[in-house]
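Engineer: prediction below, plus the sequence it came from.
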Amino acid sequence: MSFKFEKLIIWQKAMDLGEDINVIIEQFPKKEFYNLSCQILRAVDSVALNISEGCIEQSNPEFKRFLNYALRSLAEVVTCLYKAKRRNYNTQEKFDVSYQQCFDLMNMIIAFKRTLS
């Protein structure tokens, strides 16, 4: 048995991204715990949460709406990554990897959304 969303590659990738971001923020300074760290965690978790919520018992237009929420959260993650890089909390290499994950996931979500009638 499984939920329908568990089979979606976009949900699986969003879950992976969340865990990768969680590792990155462990290196942020303690002063960011209630600021940037919390913000990026909430945003990255929202990506997978919106995909799963939209997938369950929703019409395709409603599911698309939740996918749009996921995309917005993903944009927030990218902005937080930029903030962390500008504040020297993250290396360029780690930024590039995370940025690419976000970019790829964004394109996957957009492509998936187009398949919904």
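Structural biologist: Perfect, I can see it now.
Engineer: going forward, measure contacts between C-alpha atoms and count neighbours the same way
Structural biologist: OK.
Engineer: can you pull the buried residues of the longest helix along the chain?
Structural biologist: The helix that spans the most residues within the chain, counting by DSSP state H, is helix 60-86. Residues of helix 60-86 classed as buried under the neighbour-count rule (16 or more other Cα atoms under 10 Å) are 63-78, 80-82, 84.
Engineer: right, and the helix or strand after it?
Structural biologist: Per DSSP states H and E, the first helix or strand lying C-terminal to helix 60-86 is helix 92-115.
Engineer: okay, pairing it with this:
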Amino acid sequence: MNEKTGSYKDLIVWQQAMDLAVAVYGATKSWPKEELYGLTSQVRRAASSIPANIAEGYGREIRGSYQQFLRIAQGSLKELETQILIA
């Protein structure tokens, strides 16, 4: 990954993932308090995992590792989608 320049913060996908995480935290504030340690917590963890894995993968020196972290981020996105449908 020698061609890597800048920061993960410059990646549009990371910026959009951050916007999604912020929106999820805002939306879940009004969820029932009895779900705070259940579905609310799961949704928030999945949402914050997306930009976190993009950033962590970007910091890896090996392209294969970066791609694996992008796959993990994609998995977290699918997890979030499923939890939102449950909610």
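Structural biologist: Nice, I can see it. Just so you know, these numbers come straight off a predicted model, no measurement behind them.
Engineer: TM-score them against each other, please.
Structural biologist: These two chains, once laid on top of each other, score a TM-score of 0.90 by TM-score structural alignment, normalised by the length of structure 2; 82 aligned residues with a Cα RMSD of 1.0 Å.
Engineer: and the angle for the longest helix of structure 1 with helix 92-115?
Structural biologist: Angle, helix 60-86 of structure 1 to helix 92-115, by axes from the mean of the first three to the mean of the last three Cα atoms, to 10 degrees: 170 degrees.
Engineer: tell me which residues are up against stretch 43-59 of structure 1.
Structural biologist: Contact partners of stretch 43-59 of structure 1, identified using Cα atoms under 8 Å, 6 or more residues apart in numbering, comprise 4-6, 10-12, 14-15, 17-18, 21, 62-67, 69-71, 73-74, 76-77.
Engineer: hmm, 6 Å instead?
Structural biologist: Here stretch 43-59 of structure 1 makes contact (Cα atoms under 6 Å, 6 or more residues apart in numbering) with F5, W11, A14, M15, G18, F63, F66, L67, A70, S73, V77.
Engineer: closest to D104 of structure 1 among the residues you listed?
Structural biologist: Proximity to D104 of structure 1 was ranked across the contacts of stretch 43-59 of structure 1 by Cα to Cα; first place goes to A14, at 10.5 Å.
Engineer: so the closest one is in which element?
Structural biologist: Using DSSP H and E, the element containing A14 of structure 1 is helix 9-25.
Engineer: structure 2: matching residues for the very next helix or strand once past that helix?
Structural biologist: Next helix or strand after helix 9-25 of structure 1 toward the C-terminus (DSSP H and E): helix 38-55. Taken onto structure 2 by TM-score structural alignment, helix 38-55 of structure 1 occupies residues 41-58 there.
Engineer: how about that stretch: buried residues?
Structural biologist: Of the residues in stretch 41-58 of structure 2, those with enough neighbours to count as buried (16+ other Cα under 10 Å) are 43-55, 57-58.
Engineer: superpose on structure 1 and give me the mean offset of it.
Structural biologist: Here stretch 41-58 of structure 2 is compared with structure 1 after superposition; its mean distance to the aligned residues, by mean Cα distance after the TM-score superposition for structure 1, is 0.3 Å.
Engineer: how many neighbours does Q58 of structure 1 have?
Structural biologist: Residue neighbour count, defined by other Cα atoms under 10 Å, stands at 12 for Q58 of structure 1.
Engineer: regarding it, what is its secondary structure?
Structural biologist: coil (DSSP: H, G, I helix; E, B strand; the rest coil).
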